[in-house]
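Colleague: can you look at this prediction? I've put the sequence above it.
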Amino acid sequence: MTATAEAPLAATNPDWWRGGIIYQIYPRSFQDTTGDGIGDLPGITERIPYVASLGVDAIWISPFFTSPMKDFGYDVSDYCDVDPMFGTLEDFAHLVATAHRHGVRVMIDLVLSHSSDQHPWFVESRSSLSNGKSDWYVWADPKPDGTPPNNWLSIFGGTAWQWDARRLQYYLHNFLISQPDLNFHNLEVQDALLDVTRFWLDLGVDGFRLDTINFYFADADLRDNPALPPEHRNATIAPSVNPYNHQDHMFSKNQPENLLFLRRFRELLDEYGACAVGEVGDAQRGMELLGEYTRDGQGVQMCYAFDFLAAEPLTAARIVDVFHRLDREAPDGWACWAFSNHDVTRHVTRWGLSHAGARAYATLICCLRGSVCLYQGEELGLPEADVAFEDLQDPYGIQFWPEFKGRDGCRTPMVWEPSNRNGGFSDVRPWLPVSSDHLGHSVALQEDRDDAILHHYRAVISMRTTSLALRRGEQDGIEARGNLLTFTRVADGERIFCAFNLGESEVALTLPEGSWNLVEGIGATMPGAGGMTLGPWEYAILRAA
């Protein structure tokens, strides 16, 4: 059988992404339909009605391509097929058709910077110095003493170079040894990856999440990265125990040639009316790159920002600082914000949020200017799962245990109902254990509780999607006064004033001049004489009358 194409839903409204809400699905952990303990594409299809009920615009599906799964699909061995553990191309076509019938767009995760070492391209490339794909990956001779060609480091720890005994050269791997980096300086490589992109566009996808978008090009001269002063180090991209944080990665990524490739990529997107969000993995230049990569329709439409994925608490002052830096370094850029994803500790645990705090942040992300990514289970208020060392699957966690436990705690299976130890995810032991703490947060239990956070997410998503000001309006006057965060969103005559108390003490609030009506609020009542009080973790969303 051949998968049949489905017309992209995005083409009916190419600007849907501007302020849109995207729901990230980690396919291994969403729904198992085959009884092997691993989620699959038919499982996603089965749950599309639930996703649609949230009111989101699109889903982003993490990699499901053919892979040896050394990094759980982010090591691709065939870009144009589905790994058998997830299903078939026909299953994917059915998923796209089902999502489109429910008004949900489909975005998929493209991993273009590197492939698996089992990809036929790399197998051929490493076979000799003179084969047709010998220059498709980043190869380099050793230094005279046999050591790697430069000081570049891998995000997964240690040198970013691996010796190959067949070619008597090193190859570059910014991630696992089994993930060699493609050589984007070779136009044949670019053409092949654009062909991959067209393949999925022809199957009806509405867009892409581009993994590690700033890693596509390495410096052609392979110059050493300079040291990073200790005061400039942070753990936004790699954990603090990783020496990766000791370098300014000036030459191993973030190269200016990236913009030339992204223009070619954008031309292809525009041909289909599709969109893309690029993941910018850089702790020092992330905001600047966001601006470069989304400027003037020459790159991707939006970039996935890491600023709200950090471990440090998301205070009112830090939010103001992020938006001031955005205005300064990327005034024409468009960010896609997330609090949780498949790579970081879930934010309820990361920031130690109470039930009221989780609700306040859910409302906040739906009020900020930019697009939004929600991670599966976030709408259930799931905390980070505690995964025992003997159950770990993530090579990152195994490498740095116990100082860094890896990413398995945020990747455990979705909990659909509480009647068995696997939460309705699978009939057998899952690839990662279901946390017993998660069963009380299951979809089935929350559907029956009027005060559940699941219903709160639905309400604030609806609030955003029905307000032009919140979805794509300008954001003015963002200020922090202690734990009080305030700002205004404006579009086409609609004016929304947002106030959040992100702390444990009561705060007094003076409203801007004018008459206001309450749109959404917890503990908020309409004021007299232009003022109101917000208790701990309370907020008020007001519309000008």
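Modeller: Yep, it's here. Only a predicted model underlies this, so the values are computations on that prediction, with no experimental measurement involved.

Colleague: going forward, measure contacts and count neighbours with C-alpha atoms only.
Modeller: OK.

Colleague: next SSE after the helix or strand hosting Thr488?
Modeller: Element membership for Thr488 (DSSP states H and E) is strand 484-491. Following strand 484-491 in sequence order, the next helix or strand is strand 494-501 (DSSP H and E).

Colleague: can you map out the strands along the stretch 251-400 of the chain?
Modeller: Along the stretch 251-400 of the chain, the segments classed as strands by DSSP state E, counting those that start in this stretch run 275-279, 302-304, 335-338, 371-375.

Colleague: for the ones you listed, which one sits closest to Leu201?
Modeller: For Leu201, the closest of these is strand 275-279, at 10.5 Å, according to C-alpha to C-alpha.

Colleague: below is an additional structure, to be compared with the one above:
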Amino acid sequence: MSTNGKTTDWWKGGVIYQIYPRSFQDTTGDGVGDLAGVAQRMPYVASLGVDAVWISPFFTSPMKDYGYDVSNYREIDPLFGTMDDFDWLISSAHEQGLKVIIDLVLSHTSDKHPWFAESRANRDNPKADWYVWADPKPDGTVPNNWLSIFGGSAWQWDARREQYYLHNFLSSQPDLNFHNPAVQDALLEVVQFWLDKGVDGFRLDTINFYFHDKQLRDNPPLPPELRKSDTAPAVNPYNHQSHRFDKSQPENLAFLERMSSLLLPAGAAVVGEIGDSERGLELLEEYTGVSGRVQMSYVFDFLSGEDLKAERVAEVFRVMQEIAPNSWPCWAMSNHDVVRHISRWNLSDQAAKAYATLLLCLRGSVCLYQGEELGLPEAELSFEDLRDPYGIEFWPEFKGRDGCRTPMVWDMGVNGGFSTAKPWLPVPHTHLQRTVVAQEADAQSLLHHYRWAIGLRRKHSALRGGTMTDIRADGPLLSFTRADDQQTLRIRANLSEDQIGDLGPWQVQVIEG
């Protein structure tokens, strides 16, 4: 399918490689990765056989949440380079046959954004209603019981307006008021700006957080037995509420449809991030199962701490077939927000190969996170090395996200070839044993296995876009069928270190016919 000469379904069954630019490649010697470094390394990414790259935020920001607090949506933060560097990144990717997806954080801005500076000045300026403001209760306390994912109340007092403003994350990340049409229009102009710059799609951060309940009703409590730690760590009281009113509101659907009307003519696609432990698959159906909203979205089923056993995979797909039969998920085992899956599930290289093959045989699209193909474990950092406000707040019970954000290791040079200067996060010694150069030289390495598994997916149309049926779990043995009008494949995966029948330990078999 194509529009104006552009293929519009390139995303379906595609493999997307996530790049955290701060930790990918430093070209300026300041210890921080940059866009020029991403452009420079694009041939390596293309060599993996992936379809697209997802670039985490690089916009102007005070970096209180490392780029997820945007102060200017249309500028490159000098830390990451210039707009010319971004143009080089786009051309470099396209020359390698790769699509470029950029991370847009629309639910909130930095408190340093000019929009917020104007909004907080008084109650009657043109942008007074661009953020979520509310009067205190008669006793001066917060408007309701909503909580921030980063801990404590989701409301912050502002003396200028003598009102509270909503922040679902840090207090320096005020939430935009999507009930105001002018806010929607301004954000859609941002979308159009980057489409005009040549991007092929967007990863939409916290896609279900855009709208809040206009009545500001309290969230009901969630019984302990129903609490999950998919969206927030177990030690966070955020998990004690059923988030019925502070996010995942029905008005969101109309906005997504407005955005889709911009994307379709450009052949662009969206990966949404649904952060909702209770209604994740239900929202996946609402957002991706209806044409004209979002093409794909990833949920947190395989990003949680729960071991990914055969029974777990089968159950996820059983429930998805029941609740979200028309949806299109984007599966991931690691990303920039969770403990790397090699450590989370304590995987050997042999086991990691089996899980990589399994991931690339599932129905849906796939996101891989930089360093995953090298089998990088979670970095063990001291409290003094932490940069992540999330980890600093909940240390030591929750160590934050820095352990999965340490620099990429390219070779045995200084700092793994990432930077000639002291990196913004330390390069673990254990990572230096798993560099790209070392694994390129080893035909049995995890890196070469990822290339093979991605190639397997590209080779078989049934793995990219076919159905997935007859899913069974018999102990550690998982089996299912992938089929389209060209071929039928039977996949059998032994997710254990024991021999099971004719399948050796951690062996995945793909049988045609």
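Modeller: That came through fine. Since the model is a prediction, treat every value here as computed from it, not as a measurement.

Colleague: quick revisit: and the strand holding Thr488 of the first structure, what's buried?
Modeller: Across strand 484-491 of the first structure, burial judged by 16 or more other C-alpha atoms under 10 Å covers 484-491.

Colleague: so which of the residues you listed is the closest to Gly204 of the first structure?
Modeller: For the buried residues of strand 484-491 of the first structure, the nearest to Gly204 of the first structure is Ala491 (31.9 Å; C-alpha to C-alpha).

Colleague: any idea what the closest one aligns with in the second structure?
Modeller: With TM-score structural alignment as the criterion, Ala491 of the first structure lines up with Asp484 in the second structure.

Colleague: its match touches Thr469, doesn't it?
Modeller: No: using C-alpha atoms under 8 Å, Asp484 of the second structure is not in contact with Thr469, being 11.3 Å away.

Colleague: for the stretch 301-450 of the second structure, which segments count as helices?
Modeller: Here the stretch 301-450 of the second structure has its helices, by DSSP state H, counting those that start in this stretch, at 310-323, 341-344, 349-359, 389-394, 436-440, 446-459.

Colleague: nearest to Asp200 of the second structure, of these?
Modeller: helix 446-459 (19.8 Å).

Colleague: after superposition, how close is that closest one to the first structure?
Modeller: Relative to the matching residues in the first structure, helix 446-459 of the second structure has an average distance of 0.5 Å after the fit, by mean C-alpha distance after the TM-score superposition for the first structure.

Colleague: in the first structure, what residues pair with the next helix or strand after that helix?
Modeller: Per DSSP H and E, helix 446-459 of the second structure leads on to helix 461-465 as the next helix or strand towards the C-terminus. Under TM-score structural alignment, the alignment places helix 461-465 of the second structure onto residues 468-472 of the first structure.

Colleague: same deal with stretch 60-71 of the second structure?
Modeller: Using TM-score structural alignment, stretch 60-71 of the second structure corresponds to residues 66-77 of the first structure.

Colleague: could I get the buried residues of strand 484-491 of the first structure as a markdown table with distance to Pro49 of the first structure?
Modeller: Shown next, in a markdown table, are these (distance: C-alpha to C-alpha, whole Å):
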| residue | distance to Pro49 of the first structure |
| --- | --- |
| Leu484 | 37 |
| Leu485 | 35 |
| Thr486 | 35 |
| Phe487 | 34 |
| Thr488 | 34 |
| Arg489 | 31 |
| Val490 | 32 |
| Ala491 | 31 |
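
Colleague: which two in these are spaced the farthest apart?
Modeller: Leu484 and Ala491 (23.7 Å).

Colleague: equivalent range in the first structure for stretch 94-106 of the second structure?
Modeller: Under TM-score structural alignment, stretch 94-106 of the second structure corresponds to residues 100-112 of the first structure.

Colleague: go on, stretch 388-407 of the second structure?
Modeller: Counting by TM-score structural alignment, stretch 388-407 of the second structure falls onto residues 394-413 of the first structure.

Colleague: so what corresponds to Ala338 of the first structure in the second structure?
Modeller: That one, Ala338 of the first structure, aligns with Ala332 by TM-score structural alignment.
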